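S.K.: make a model of this:
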Amino acid sequence: MALQLAGEGLVRVTGVPIPGPAAGMALLLAVLWWRPAWRAALQPTAHGLLAHLSLLFVPAGVGVIQHLARLGAKAWAIGVALTASTWIGMAVTAWTLRALLPRAPSPASPATAQDGQP
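M.R.: Down below sits the predicted model:
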């Protein structure tokens, strides 16, 4: 929570157009990279959150039901936006993979083999 608050403050001070919680998660990643021993301390909390992850979808579901009429009125635009963004995301992923695969070492290259085993 402290890192989320720090992320919110950082976003407000700098004016960076990203959500504060996302900045807080980036700060958490930096802290865990900088202090690997903290991973063990956060593990019980992470397991507790993951065990009850389905509860986090309840507010989103309530919001959808509450605005069902508005969503129905904009269904065509929402459908087009979802379809287009899915196809664009898949195309960008494919192009990125196609650009990066030639740079990847082959499975039989000496760089990946250890102790004479492929």
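S.K.: rest of the way, CA atoms for contacts and neighbours
M.R.: Noted.
S.K.: helix, strand or coil for the residue nearest the centre of the chain?
M.R.: In the chain, the C-alpha nearest the mean C-alpha coordinate belongs to residue 22, at 8.8 Å (CA atoms, centre = their mean). Secondary structure assignment for residue 22 (DSSP: H, G, I helix; E, B strand; the rest coil): helix.
S.K.: hmm, it is touching residue 6, no?
M.R.: No. Residue 22 lies out of contact with residue 6 (CA atoms under 8 Å); the separation is 10.8 Å.
S.K.: next, the structure of the following sequence, for comparison with the previous one:
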Amino acid sequence: MIFSFALILGFQILGEAIVRLFGLPVPGPVLGMVLMLFAFFLKDDLVDGIRPTAGVLLANMSLLFVPAGVGIMRHGERFMNEGVGIAVTLVASTLIAMAVSGYVILLVQKVLKIEDDE
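M.R.: Below is the predicted model of the structure:
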């Protein structure tokens, strides 16, 4: 489990280093996950080694949201003042993401010539 956890953290640190080195507009942990995905393709047994540790991390993922909850509680007045703007932004960004995802799926279907089963 220590090796798996070190490997996950290593990919996160590598992603963060690359982002900072090249000034990329992507979060370091996201780039680290992409690099880990490529590593999974290159070495098949890597997935089986990380799976138990990843399962434990996912099972306890709710603990990772505690700092966000504390931040919301500490800045309650700000949410009261700017809550409408935050809510509108959340709804609008969700709708935009859903629309873009739908169009990308349609584009991929057209490019790959996949027919709908309807």
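S.K.: re earlier: show me the contacts for the residue nearest to the centre of structure 1.
M.R.: Counting by CA atoms under 8 Å, 6 or more residues apart in numbering, residue 22 of structure 1 makes contact with 4, 7.
S.K.: same thing with residue 102 of structure 1?
M.R.: Contacts of residue 102 of structure 1 by CA under 8 Å, 6+ apart: none found.
S.K.: joint contacts of residue 22 and residue 6 of structure 1?
M.R.: Common neighbours of residue 22 of structure 1 and residue 6 (CA under 8 Å, 6+ apart) do not exist.
S.K.: next, the mean deviation of the longest helix seen in structure 1 compared to structure 2.
M.R.: Scanning structure 1 for the helix with the most residues, using DSSP state H, yields helix 75-100. With mean CA distance after the TM-score superposition for structure 1, helix 75-100 of structure 1 departs from structure 2 by a mean of 2.1 Å once superposed.
S.K.: quick one: distance of that helix to the chain centre.
M.R.: Averaging C-alpha positions (CA atoms, centre = their mean, to the nearest Å) puts helix 75-100 of structure 1 16 Å from its chain's average.
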